[in-house]
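Chemist: what shape does this take:
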Amino acid sequence: MSDDHARHAVKMAKKKAAREKIMATKTDEKGLIIVHTGKGKGKSSAAFGMIFRCIAHGMPSAVVQFIKGGMECGERNLITERFSDLCEFHTMGEGFTWETQDKARDIEMAKAAWEKAKDLIRDPKHRMVLLDEINIALRYDYIDINDVVNFLKEEKPPLTHVVLTGRNAKEELLEVADLVTEMELVKHPFRSGIKAQIGVEF
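Modeler: Next comes the predicted model:
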């Protein structure tokens, strides 16, 4: 073994020992409040990735879509056609607010979606519940942020993970969350005149 390889092996052994020491202290398990926000693409995609992990492990889960009701959604098609026994899927929105142009209807649908979400979260059989684009409804005050935060703090079962996606997550939600990821926009094809494409955006 060369000196370079030997030094590398010693360095990695030390790193491994340090890592194992840290990991030995991480023994708690809890249902997490997870927020995906930011202007970059991938918030819902990453959340659906976690839903598919739950499905792969045979863990019951559920999805409530707050906004994207009128849009084609590959994840929805796959789950409802092949995994409905493991994942409940509820599309409650009717499209983005600039499409519906009916604030009263948008508020009514958002509140109904939140009521459905609460029922799903309360059911301890669900290991993960995804609230897709709920941050949009919260941003427009269609749902009371204090109601959402208080519910997550007081009524969410201890081992249930709840994932909340959408831009402009409110500070109150970020404060109560266990895990927050902000997707940063660096470059997007839409700005170059390329439309949303199947398999990438939906």
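Chemist: only C-alpha atoms from now on, for both contacts and neighbour counts.
Modeler: Noted.
Chemist: near the closest residue to K195 other than its chain neighbours, how many residues? Count them for me, please.
Modeler: Nearest residue to K195 in three dimensions, chain neighbours excluded: P189, at 7.7 Å (CA to CA, 6 or more residues apart in numbering). By other CA atoms under 10 Å, 9 other residues sit near P189.
Chemist: let's see this one next, to set against the first:
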Amino acid sequence: MQIETPPSTKPYEKPDGERRGLVIVNTGNGKGKTTAAFGLAFRATGRGKAVKVYQFMKVPTARFGEHRLADQVGLPVQGLGDGFSWKSKDLEQSAQLAREGWDKAKADILSGDYFLVVLDEVTYPLIYGWLPLQEVLDTLRARPKDVHVCLTGRRCPQEIIDMADTVTEMQMIKHAFQAGVPAQRGIED
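Modeler: Alright, predicted model coming up:
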């Protein structure tokens, strides 16, 4: 490890642009995409902002740790799917659920009623061809000026990355699962 001297001056100047809604993408093969999106949602909720989370792959009855906390703080989270594709009994039904979920999310994005709309794991229905990419792009461009949208999932389409304001790629360096350690409640669910 290299020891560094802490900076003695602010390393940046305050931007002089106007505040506006952002498109934020959390993608990549590493862990933390959904966790980061929920952190953003909880931060905005803590500031009294209206937030809605749509989870494209989770079932509506999912009760992971983030759902339990969301209930406690009044953050609406809606599961739209029937689980990941390898758990699906009918992929056409999975596709239909994604399309129906997108219609709800699109309406909320365009309504202007929410400060932040999270589209968790939306990249999967996009890359599976279940949702039309152009419609998602058009919706992101047409959203009201102050609406923020956070999209998560692996292999985010380049077109979304190109139009986004902030993109973070989560990179796996090491994962306990590779050493045979199963997922643990409170850490990964």
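Chemist: now the residue nearest to K195 of the first structure: how far from S45 of the first structure?
Modeler: Between P189 of the first structure and S45 of the first structure the computed distance is 17 Å (CA to CA, to the nearest Å).
Chemist: please say which position in the second structure the residue nearest to K195 of the first structure maps to.
Modeler: Using TM-score structural alignment, the equivalent of P189 of the first structure in the second structure is A176.
Chemist: cool, and A62 of the first structure?
Modeler: With TM-score structural alignment as the criterion, A62 of the first structure lines up with K52 in the second structure.
Chemist: now the helices for the first structure?
Modeler: Assignment of helices within the first structure using DSSP state H yields the ranges 3-23, 43-56, 74-82, 97-100, 103-122, 134-139, 145-154, 171-176.
Chemist: redo these as JSON lines? Include mean neighbour count and distance to V35 of the first structure.
Modeler: Formatted as JSON lines, the helices of the first structure follow (neighbours: other CA atoms under 10 Å; distance: least, CA to CA, whole Å):
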{"stretch": "helix 3-23", "mean neighbour count": "11", "distance to V35 of the first structure": "24"}
{"stretch": "helix 43-56", "mean neighbour count": "18", "distance to V35 of the first structure": "9"}
{"stretch": "helix 74-82", "mean neighbour count": "14", "distance to V35 of the first structure": "19"}
{"stretch": "helix 97-100", "mean neighbour count": "12", "distance to V35 of the first structure": "22"}
{"stretch": "helix 103-122", "mean neighbour count": "17", "distance to V35 of the first structure": "15"}
{"stretch": "helix 134-139", "mean neighbour count": "22", "distance to V35 of the first structure": "9"}
{"stretch": "helix 145-154", "mean neighbour count": "14", "distance to V35 of the first structure": "12"}
{"stretch": "helix 171-176", "mean neighbour count": "15", "distance to V35 of the first structure": "7"}
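Chemist: can these go into a markdown table with extra columns for distance to L32 of the first structure?
Modeler: Formatted as a markdown table, the helices of the first structure follow (distance: least, CA to CA, whole Å):
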| stretch | distance to L32 of the first structure |
| --- | --- |
| helix 3-23 | 18 |
| helix 43-56 | 12 |
| helix 74-82 | 22 |
| helix 97-100 | 29 |
| helix 103-122 | 12 |
| helix 134-139 | 17 |
| helix 145-154 | 10 |
| helix 171-176 | 10 |
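Chemist: between those helices, which one is closest to M183 of the first structure.
Modeler: helix 43-56 (6.8 Å; CA to CA).
Chemist: got the contact list for the closest one?
Modeler: Identification of contacts with helix 43-56 of the first structure by CA atoms under 8 Å, 6 or more residues apart in numbering yields 36-37, 60-62, 75, 83, 86-87, 127-128, 130, 132-133, 163, 165-166, 183.
Chemist: what's the average distance for that helix when superposed on the second structure?
Modeler: Aligned to the second structure and superposed, helix 43-56 of the first structure gives a mean residue distance of 0.4 Å (mean CA distance after the TM-score superposition for the first structure).
Chemist: so what does S111 of the second structure match up with in the first structure?
Modeler: In the first structure, S111 of the second structure lands on D123 (TM-score structural alignment).
Chemist: got the contact list for its match?
Modeler: Contacts of D123 of the first structure (CA under 8 Å, 6+ apart): P157.
Chemist: how near is it to E184 of the first structure?
Modeler: In terms of CA to CA, D123 of the first structure sits 34 Å off from E184 of the first structure.
Chemist: from what I can see the match of A62 of the first structure touches Y114, true?
Modeler: Yes. With contact defined as CA atoms under 8 Å, K52 of the second structure counts as touching Y114 (7.0 Å).
Chemist: who's more crowded, the two?
Modeler: Neighbour totals were compared for K52 of the second structure and Y114, and K52 leads with 22 against 18 (other CA under 10 Å).
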